[in-house]
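Trainee: Pasting the sequence and the predicted model now:
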Amino acid sequence: MSFAVRFRIRLRSALGLVAALALAGSLAACSTTSATTGSGGGKGGAELRLGFFANVTHATPLVGVEKGFFAKELGSTRLKTQVFNAGPAAVEAIFAGAIDAAYLGPNPAINAFARSKGKAIRIIAGATSGGASLVVRPGITSAAQLRGKKIATPQLGGTQDVALRSWLASQGLKTDPSGKGDVEILANTQNAQTLQLFQAGRIDGGWLPEPWASRLVLEAGAKVLVDERTLWPQGRFVTTHLIVSTKFLTAHPETVAALLRGQVAANDWIAKHPAEAKAAVNAQLQKLAGKPLKPEVLDRAWSNIEVTNDPLASTLATSARHAEQAGLLEHTDLKGIYDLAPLNAILTKTGHPAVSDAGLGTE
């Protein structure tokens, strides 16, 4: 059995364990349930179980929950939420039937699609572009100085993990899926733990989503070595999008449409009320994490993201190629990973331009 095959087997086992622990933790401590009583068209499902992260890059679901946009559209359908640290754990929860939909990054969605041979999930909307950076100790000013250093990522095979490995390879630095190589990668490091390890001098940086990149900069003296926006055309790339299990989409299309209406309404409100939106995000983060972000952290993090319904599908294939090159994914045909028809119907009805699936849709 080759190393690559052995690694993929270990990766799946590890992710299953991580997901089980994350799911148990979120059920015990981070899960919120709200019963709704409106008439927003949520028929078709008694309950929608939605996953997302307590990150600024998840502004859409944070605002959607905090300001009641999801609840209004879901009507009598009960919304149950679960919070995860990174996408692979949320994918495992979908595979286990524990949640129906999730906001997460591109690489976990690609992995879910590949592992299920295109059957388990569909991407149905975008959410965020930008908001990820490699932050390091001030003395590190080049890629070459990372040799022999320790860099953390939220989870093995997650979006920031793949981005780090891809960038290091582009700089001539070798890594392997186990985390060894010219740079030691500490995958599966909780974002809060990354901050603590950096402050204690035990790691040299991390490729992190917002607000954690900003927290390391403002609270721990880190500096930005790579703003991921600089690596993409026009500085736009998918950081967060919305996926749904195909089983739930098929059984409850009205509920999925209601969720999408809630998202479009939430994003419209964010665009028109940025100050209030930041406050809503912080209020939800306080509920989930026990304390709000400092104003300067929130302001910096907010300036690094773009909230959008567009899934930026043309960047997905690039993310998949990066994962393949890192040895974390076999080559996968992504045709059919998107189903944007429900979103585009809503966008057209509300006067927004339709978004593209870049030829990777179900049509």
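Mentor: Noted; the coordinates are in hand.

Trainee: contacts, neighbours, all on C-alpha from now
Mentor: Fine.

Trainee: tell me the centre residue of the protein?
Mentor: By C-alpha atoms, centre = their mean, the chain has its centre lying nearest to L104, at 2.8 Å.

Trainee: next, the one to line up against it:
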Amino acid sequence: MKRRNLKISILVLIVLSLLIITSIGTGAAASELKEITIGYFPNITHAPAIVGVSESIFVDQLNGIKVKTKIFPNGSLFMDALATNQIDLGYVGPGPAINRYLQGADVKALASASTGGTVLVTRSDFEYNSVTDLNDKIIATPALGCTHDLLFRQLIKDHNLNTNRRGGSIDHRAQKPATMVGLFATNQLDAAVVSEPWAARMEADLSSKVVVDWDQMPWDGKLPAAVVVSTIQFIDNNPDLINNFLQAHQKTVEYINNNPIQSSKIIQKQIKEITRQELSIEIIERSMQRTNITSELNSSVVQKLADLSAELGFIKGDSDLNGFIDISYLNRVSQ
């Protein structure tokens, strides 16, 4: 009997030793992190990422950790990269992050990067007085169920209108912004909901009119245009790094707001290097005027977006975002 108890005691000690070794190994892996990869888009609404990387604000704040970057054309590919550890954290529109979270993905939003940046623009000869003038007209959004599309749906819902997809008389079409330009020019499109810099480009090239500005859009323009996200596992394993990253993010937000002219030049240069397309400084500056660069993340507005997406059938099942947003790290660095 004593020999059996001794064997059990030895087995328990072995298990405990393995657990201790495993926990020490995990801690070492987190503390010995040598580099991180940040994902973002070459968009105006991702300005904190563009400026923070260009001006080495992230590098300076991350205490010698190497910073790599990965550029994405859309939120779906970004979320795929986050899920497969190709990136550690980064900037993405709220829609893709919400959808993946509600599907069970390991993702958490830590801060906003910008709000606004999305407007309703019409063809130059469109006689517009109010949202009700959109009835019986052809309206485009970049994709069905994207953030811009949901803003459009809420905008017309607030005025008791609906699309032909849901029994209304607005001819609603999904078109890429580059395609919208040609459709405006040939009078095949009456209006569109787009993000910057597309609206500013349409104004400059086609004399299009912004008839509902960013702060007149649903929820008073408080909906995040881009959020900072990472996985729960990465956050939990690297709390100090997350604090430092958000400090860099906050410093970049303040830099952009305090230096709008210089920031516009930085963004212009970086977008050209990434996309091989040069936007005039006038378009960049006008786009920045319609984009509120902020780290403040309004959870109630984000929840309203998720609820609308579920109501329209883009989200299946529960739209409760409890656990998706964690601003505790942001609150620490903002004190």
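Mentor: Perfect, I can see it now. No experiment lies behind these values; they were computed from the predicted model shown.

Trainee: Give the equivalent position in structure 2 for the residue nearest to the centre of structure 1.
Mentor: Alignment note (TM-score structural alignment): L104 of structure 1 maps to V92 of structure 2.

Trainee: can you tell me which residues contact W302 of structure 1?
Mentor: Residues near W302 of structure 1 by C-alpha atoms under 8 Å, 6 or more residues apart in numbering: 56, 278.

Trainee: Quick one: map it onto structure 2.
Mentor: Aligned partner of W302 of structure 1 by TM-score structural alignment: M288.

Trainee: The helix or strand harbouring its match vs structure 1, mean deviation?
Mentor: M288 of structure 2 belongs to helix 281-289 when assigned by DSSP states H and E. Here the mean offset of helix 281-289 of structure 2 against structure 1 after fitting is 1.6 Å, by mean C-alpha distance after the TM-score superposition for structure 1.

Trainee: Wait, K34 of structure 2 touches I65, no?
Mentor: Yes. At 5.1 Å, K34 of structure 2 counts as touching I65 under the criterion of C-alpha atoms under 8 Å.

Trainee: higher neighbour count, these two?
Mentor: The neighbour count for K34 of structure 2 versus I65, taken as other C-alpha atoms under 10 Å, is higher for I65 (16 against 11).

Trainee: and the more buried one, what pairs with it in structure 1?
Mentor: So I65 of structure 2 corresponds to T77, using TM-score structural alignment.

Trainee: Check V121 of structure 2 too.
Mentor: By TM-score structural alignment, V121 of structure 2 lines up with V135.

Trainee: repeat for A140 of structure 2
Mentor: With TM-score structural alignment as the criterion, A140 of structure 2 matches A152.

Trainee: again with V228 of structure 2
Mentor: So, by TM-score structural alignment, V228 of structure 2 is matched to L242.

Trainee: One more: H249 of structure 2?
Mentor: Per TM-score structural alignment, H249 of structure 2 is aligned with Q263.

Trainee: quick one: which helix or strand includes that match?
Mentor: Per DSSP H and E: helix 253-272 holds Q263 of structure 1.

Trainee: Next, the distance between the ends of stretch 23-42 of structure 1.
Mentor: 26 Å (C-alpha to C-alpha, to the nearest Å).

Trainee: Next: stretch 252-267 of structure 2.
Mentor: 13 Å.

Trainee: Please apply the same query to stretch 194-214 of structure 2.
Mentor: Stretch 194-214 of structure 2 stretches 10 Å from its first residue to its last (C-alpha to C-alpha).

Trainee: can you pull the buried residues of it?
Mentor: Residues 194-203, 208-214 are the ones in stretch 194-214 of structure 2 that count as buried (16 or more other C-alpha atoms under 10 Å).

Trainee: and if you look at stretch 5-12 of structure 2?
Mentor: Per 16+ other C-alpha under 10 Å, stretch 5-12 of structure 2 contains no buried residues.

Trainee: State the span of structure 1 onto which it is aligned.
Mentor: Going by TM-score structural alignment: stretch 5-12 of structure 2 matches no residues.

Trainee: Likewise for stretch 194-204 of structure 2?
Mentor: Going by TM-score structural alignment: stretch 194-204 of structure 2 matches residues 208-218.

Trainee: ok, back up a step: what's the mean distance for the helix holding Q263 of structure 1 versus structure 2?
Mentor: Per aligned residue, helix 253-272 of structure 1 averages 2.0 Å (mean C-alpha distance after the TM-score superposition for structure 1).

Trainee: Likewise for stretch 277-284 of structure 1?
Mentor: Stretch 277-284 of structure 1, aligned to structure 2 and superposed, deviates on average by 1.3 Å (mean C-alpha distance after the TM-score superposition for structure 1).

Trainee: How far away from the center of its chain is that stretch?
Mentor: 18 Å (C-alpha atoms, centre = their mean, to the nearest Å).

Trainee: Please apply the same query to stretch 203-218 of structure 1.
Mentor: For stretch 203-218 of structure 1, the distance to the chain centre is 16 Å (C-alpha atoms, centre = their mean).

Trainee: Identify the residues contacting that stretch?
Mentor: Contacts of stretch 203-218 of structure 1 (C-alpha under 8 Å, 6+ apart): 55-57, 131-137, 149-154, 160-161, 163-164, 191-192, 194-195, 197-198, 222-224, 297-298, 300-301, 304.

Trainee: Please check those residues and keep the buried ones.
Mentor: Buried members of the contacts of stretch 203-218 of structure 1, counted by 16+ other C-alpha under 10 Å: 55-57, 131-137, 149-154, 160-161, 163-164, 191, 194-195, 197-198, 222-224, 297-298, 300-301, 304.
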